[in-house]
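Trainee: I would like to see how this sequence folds:
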Amino acid sequence: MTQATHSPQPLPAGYLTAAAPATLLERMAHTLPVFTCPVRINTNEDRAALAAEALWLFAQRTGLAQDGESIETVLIDFMADVMHLCEQTALNPAEGDVLGDITRHAALHYEMDLSEQGEG
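Mentor: Just a heads-up that it's a prediction; the model follows:
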C-alpha cells in the first residue's frame, strides 16, 4: 500500500497558545503519514501531531471543530470525557487520586521525551 503524506507547514510564531483555534489541530494532525498504523514516532513534534489527530477527531465529533472554539476548550471537554471513561472502568477517579496518578505518570513520560531530544 502506498503511503500518502502531508508536508508539514511551519506554524506562525506565537500561534500555539491555549486560545489558538481548534482548527489548528487539523493542521498539526496532517503532519503525520496518512493510513499508516502504527505511525512511526521519531520526534516530540510527531507526538504532538498524534495527540492533535486524536483531539481533532474528538472536536469533529463534538462540534468543536471550528475557529470559534479554542484548543483549550477542546482539551477541557476531552479531559472531562476521559474522567467519565475512568468512572465507567476500573480507573474510577472517585476512588483516590487515579487521574492525578495518571497525570503524574504521563508527566514523567513527557519529561523523558524532552530529555531524549535535548529539550529539557
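Trainee: CA only for contacts and neighbour counts going forward, please
Mentor: Will do.
Trainee: quick one: Arg104 and Val98, what's the gap?
Mentor: 10 Å (CA to CA, to the nearest Å).
Trainee: Also Ala107?
Mentor: Going from Ala107 to Val98 by CA to CA gives 14 Å.
Trainee: The structure of the following sequence is requested for comparison with the preceding one:
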Amino acid sequence: MRIIENTKLDFSDVLISPKRSQLTSRKDADLTRQFTFKHSKYTWTGVPIIASNMDHTGTYKVNVVLTAHKMLTALCKFEKFQVRENLIQTIGLDKNLDELDYDDSEWICLDVANGYTERFNDY
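Mentor: Okay, here's the model as predicted:
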C-alpha cells in the first residue's frame, strides 16, 4: 500500500467568500462554461453538472430535465443506450470492453467499483 503524506483539505478548511455582483437575482446567474478537451479538441458548452449513473438518477427522464438546463446525465449501465443530447453512455467494466459498441456515443463513463484495479489501468 502506498501512503500519500501531502496535505489534505476537507470542507472545514475551505471558505467560499461571496463577491459583489451586478446581478439582481440568482436566476440571472449564468453557469454555462465552454470546455475544449485536450486530446480531441472537441468543445462542449454547458453547465458542468452530471447526474450520476445510479438506477434512479441516470435515466432518460432525468436527461430530458437536465438537458433543458444544459446539464449532463450519465445513463445507468442497465438501460439500453440511445443517442440523445447531453447523455453519457455508461460502460461497466464487468463486461469485455473489446466487444462493446460505443461508436455512436460522444461521451462514455467507465463504471468501475475500484478505480485502482489493474484492468481499469490497462484499458
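Trainee: Once they're superposed, what TM-score comes out?
Mentor: Between these two chains, after superposing, the TM-score reads 0.23 (TM-score structural alignment, normalised by the length of the first structure); 50 aligned residues with a CA RMSD of 4.8 Å.
Trainee: quick revisit: higher neighbour count, Arg104 and Val98 of the first structure?
Mentor: Shown here are Arg104 of the first structure and Val98; by other CA atoms under 10 Å, Val98 has more neighbours (16 against 12).
Trainee: Against Ala106 of the first structure, how distant is the more buried one?
Mentor: Distance from Val98 of the first structure to Ala106 of the first structure, by CA to CA: 12 Å.
Trainee: Leu66 of the second structure: what secondary structure?
Mentor: Following DSSP: H, G, I helix; E, B strand; the rest coil, Leu66 of the second structure is assigned to helix.
Trainee: Please apply the same query to Arg119 of the second structure.
Mentor: Arg119 of the second structure ends up helix, using three-state DSSP.
Trainee: okay, now it: neighbour count?
Mentor: If we define neighbours as other CA under 10 Å, then Arg119 of the second structure has 12 of them.
Trainee: count of residues packed around Met45 of the second structure?
Mentor: Just to correct that, residue 45 of the second structure is Thr rather than Met. There are 12 residues near Thr45 of the second structure, going by other CA under 10 Å.
Trainee: Just confirm it contacts Leu72, I think it does.
Mentor: No - in terms of CA atoms under 8 Å, Thr45 of the second structure does not count as a neighbour of Leu72; the distance is 10.9 Å.
Trainee: Unless I misread the structure, Asp101 of the first structure falls within a helix.
Mentor: Yes - using three-state DSSP, the assignment for Asp101 of the first structure is a helix.
Trainee: ok, now how distant is it from Ala107 of the first structure?
Mentor: Asp101 of the first structure is 10 Å from Ala107 of the first structure, by CA to CA.
Trainee: quick check: longest strand of the second structure.
Mentor: strand 87-92 (DSSP state E).
Trainee: by contact count, what packs against that one?
Mentor: strand 72-74, strand 108-111 (3 or more CA pairs under 8 Å, 6 or more residues apart in numbering; DSSP states H and E).
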